[in-house]
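> Predicted model, plus sequence, below.
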Amino acid sequence: MGMEQPLLSSGRSDKLSSYVGGPGSVIPTASLAGNEEVVSLDEVRSAASVPHSDIYPPVLHSPLISPSQPHALSPSYGQEYPGGYQGVGSDPRQVLDEVEIRELLIDHVGHRCCWGSRPARTWKIHAVEDCNVYVGTLDTFVEERETVIEKEPYLGGDVDGTSKGPELGLWELDLRSEFPVLFTPFQERRVKIPRSEAIERCSDCMGRGQIVCPKCNTDEEPGFYKANQMRNCSHCYGRGLIAHADGSDTVCVQCDGKGVVPCSSCGSRGLIKCETCKGGGSILVRKVAVIRWKTLSTRKVSATSGAASVPEIVFHRAKGVQLCNTQAYQCTPAYFADSFFLNKFSSEVIAERAPIPQAARVVCEKHIISVVPVTRVTMTHRNRSFSFYIIGYSREVYLQDYPSRFCWGLCPCMDWLKL
């Protein structure tokens, strides 16, 4: 079983299981040397309230808000199977007879509209081979926080600033009520940082609430403007009169015969209201914490040459046997007393841990090593042959080169990744 970093004290290195209990209940933990220890809810809450510089407090209280999950498994050792697998109470090999194999293949082919069933029904089963595959995963659940600045016009009202107390730091915010279920793929929240508001002078209008009209004062120096700037009437082109086809003229009703009209933006005042501060001259500035919870995943597959042509995503979706399932603040490689291969494979998965963003802290990790039963079947007919795979305990069929197809790759049924 993987040895985990101590969470509560230097003398205790229990792994917290995801267990929800009542106020008087205790949280079971996976024992290390056969000793069963428990951690009370009060102890967890007490530890969570202690400031941590490197370890994020939800590492301790997350078991109180995550759903019930199986406890960490202790690898057990029994009969040794081909490929170095050490049994954990069940044989991962699939024992399939010819009738079952054909039924699975015929059912798989039947869901492809352009595939013929004759090879599945009549070709000879030439070979059946066990190609069990080991799948390793490491999920790192992190919380990332960053501060963004929000601004809005200040039109009066109460301000939550430092006059009410010191501003809270980004990682001082208690977000336990917002905390998601462990290993949620992604979730984001925005929270205003208490006592971070302040009133600033609007930089666009320098606190005046008005800015120079860009239409009638385009040539003026910055900060200066002229009032009563008029522009030529676009209706009569500045003449004040409208010419008619019979040679007569009439007074332009748009400019009342003056040939000029006031600026349409400011009425020739030279100034318009500043939209940034809505004419108030002040801006309310606050800090907002953007919190992102996400799971960073590492996936690794160890397959024999017989199963090397199958995409790894197929094995990750398949159902197998968990040889190791540990959860801790930071997982370490699992230990199997009788399997050097599994120890090495687990170490490789841990070594490929996804990089942690600079603005994030690790909440919890989960490490799983599984064996997926894979059966490779080769069918022959005269001088032709093809192979397919029966994968996992759900017995999904993976088949890429079926010999009886009629759509030449132009039909959606050829999407072989959709088992």
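Received the coordinates, thanks. Numbers count the residues shown, from 1 in each chain.
> switch to C-alpha atoms for all contacts and neighbour counts from now on
OK.
> Let me see the contact set for the residue nearest to residue 401 when sequence neighbours are not counted.
Counting by C-alpha to C-alpha, 6 or more residues apart in numbering, residue 401 lies nearest to residue 386, which is 6.7 Å off, once chain neighbours are set aside. Going by C-alpha atoms under 8 Å, 6 or more residues apart in numbering, residue 386 touches 378-380, 401-403.
> can I assume residue 386 sits in a strand?
Yes. The assignment for residue 386 (DSSP: H, G, I helix; E, B strand; the rest coil) places it in a strand.
> what distance separates the start and the end of stretch 344-358?
Terminal residues of stretch 344-358 lie 29 Å apart, using C-alpha to C-alpha, to the nearest Å.
> Narrow the contacts of residue 386 to those in strands?
When DSSP state E is applied, those are split such that 378-380 fall in strands.
> residue ranges of the helices in the stretch 301-419 of the chain, please?
For the stretch 301-419 of the chain, the helices defined by DSSP state H, counting those that start in this stretch occupy 312-317, 340-351.
> Below is structure B, check it against A:
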Amino acid sequence: MDLSFEAESPLAPPAELLERLPSYDWLLQGSGRQIFFSPLEAPGRSQEQRSWSFFLEHRVPVVTEEVAREALLNFVNSKCCYGSAAAGNFIIQELKQQNLCRYRLETFSESRISEWTFEPFTNHSVDGPQRGTSPRLWDIKVQVPPMFQEDTKKFQVPHSSLVKECHKCHGHGRYKCSGCHGAGMMRCSSCSGAKRKAKQPRRCQVCSGSGRRRCSTCSGRGSKTCATCKGEKKLLHFIQLIIMWKNNLFEFLSEHQLNCPGELLAKAKGENLFKDENLVVYPIMDFPLREISLASQRGIAEHSDVLASRARILQQRQTIELIPLTEVRYWYQGKTYVYYIYGTDHKVYMVDYPERYCCGCTII
């Protein structure tokens, strides 16, 4: 059998090998991969009139000295290198509290990508063009995961299968071993084919004096099973539909004057003030904090622009949360220190603690 050597396997066979499938001619042009999106016509609904009076009246419980001490003590006890004496004996000088607002927009989208792919053909039934016309990608019905939960699934497009000779081994199921060039034997690496080692009268024990040994790459066969068709000689080509559900996120945190890192506040636990979930949501126009209204308008516009050409929107959800933040200034052994309490679960952030030791651990 005249076997060719192994070559790089292309993503898909040459275009001339594939018949044109109805509705899928574009796959035989260009890169053989295309993204589809379906414009979604959302049912119209009027802009809701909202009253934000509850926001002006809403108050997160004020952090008292007792709460501030308890929060610091819990924080210190969670650190192996922090002593608890300072946390129990410091004097609070000032409590400065500020409430922040966090706006979050979630847009749950679905995008569909189709591409040619192949697998070894094992003589099973073929769902090809003779069984009908392949449906358009957005006409293929699939089970959508729960809203706002990301997922990716792959499907074989009906009536798109074609059986062709393997383009890597040319239908042989095997290819010549590149190690021994199809001979099955190689020159002995111990004696370099001389049958005896230099300056030694005895014959080479590795090759038993033959000067050659069995090829370890192909186990002496001279050929290897084609990795593309797994020795089946034929490939089943079909159009694969890849569906990706993604939760696109836009977040904005209102400005604050306290020196607490924004990345901590962005993840802080807050109290929900407002939630709006629908097929599409409208920008918030009249929130008491204008920067939140502007963030809502910007987030919705960004998601619309980014997703319009590559996905369809299945659901949107926007929320506003109130994030409490308190700066605590305290005195201990003649020096003033500062720490911050943030979130409704009273997390603590501090840079300098007066009773800190080194025990060799890594402090985060």
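Structure's in. What do you need? Bear in mind that the values here come from a model prediction, so they are computed numbers and not experimental data.
> quick one on the thing from earlier: let's have the ones in strands among the contacts of residue 386 of structure 1 in JSON lines, adding distance to residue 112 of structure 1 and neighbour count.
What follows is those, written out as JSON lines (distance: C-alpha to C-alpha, whole Å; neighbours: other C-alpha atoms under 10 Å):
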{"residue": "378", "distance to residue 112 of structure 1": "20", "neighbour count": "17"}
{"residue": "379", "distance to residue 112 of structure 1": "19", "neighbour count": "18"}
{"residue": "380", "distance to residue 112 of structure 1": "21", "neighbour count": "16"}
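> ok, the aligned residue in structure 2 for residue 118 of structure 1 - contacts?
If you follow residue 118 of structure 1 across to structure 2 using TM-score structural alignment, you land on residue 85. Contacts of residue 85 of structure 2 were listed using C-alpha under 8 Å, 6+ apart, and they are residue 355.
> you'd agree residue 132 of structure 2 is up against residue 159?
Yes. Using C-alpha atoms under 8 Å, residue 132 of structure 2 is in contact with residue 159, at 6.1 Å.
> These two: which is more packed in?
residue 159 (20 against 12; other C-alpha atoms under 10 Å).
> Quick check: nearest residue in space to the more buried one, chain neighbours excluded?
Using C-alpha to C-alpha, 6+ apart and skipping the chain neighbours, the partner closest in space to residue 159 of structure 2 is residue 128 (4.2 Å).
> Now check structure 1 for the residue matching the one you found.
Superposed on structure 1 with TM-score structural alignment, residue 128 of structure 2 falls opposite residue 161.
> Can you report how many residues neighbour that match?
Neighbour count of residue 161 of structure 1, defined by other C-alpha under 10 Å: 17.
> With the one 3 residues further on instead?
Burial of residue 164 of structure 1 is recorded as 11 neighbouring residues (other C-alpha under 10 Å).
> Give me the distance between it and residue 283 of structure 1.
19 Å.
> go on, residue 140 of structure 1?
Per C-alpha to C-alpha, residue 140 of structure 1 is found 41 Å from residue 283 of structure 1.
> Show me which of these two is the more surrounded one.
For residue 140 of structure 1 versus residue 283, neighbours defined as other C-alpha under 10 Å are more numerous around residue 140 (28 against 22).
> My guess is residue 174 of structure 2 contacts residue 222. True?
No. If you go by C-alpha under 8 Å, residue 174 of structure 2 and residue 222 don't touch, sitting 9.9 Å apart.
> more neighbours, these two?
For residue 174 of structure 2 versus residue 222, neighbours defined as other C-alpha under 10 Å are more numerous around residue 174 (26 against 22).
> Columns distance to residue 124 of structure 1 on top of the helices of the stretch 301-419 of structure 1, output as TSV?
Shown next, in TSV, are those (distance: least, C-alpha to C-alpha, whole Å):
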stretch	distance to residue 124 of structure 1
helix 312-317	26
helix 340-351	36
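> thinking again about what came up before, closest one of the ones in strands among the contacts of residue 386 of structure 1 to residue 294 of structure 1?
Checking those against residue 294 of structure 1 with C-alpha to C-alpha, the nearest one is residue 378 at 42.5 Å.
> wait, isn't the closest one in contact with residue 387?
Yes. With contact defined as C-alpha under 8 Å, residue 378 of structure 1 reaches residue 387; the gap is 4.4 Å.
> Nearest to residue 54 of structure 1, out of the helices of the stretch 301-419 of structure 1?
Closest to residue 54 of structure 1 of the helices of the stretch 301-419 of structure 1 is helix 340-351 (C-alpha to C-alpha; 20.3 Å).
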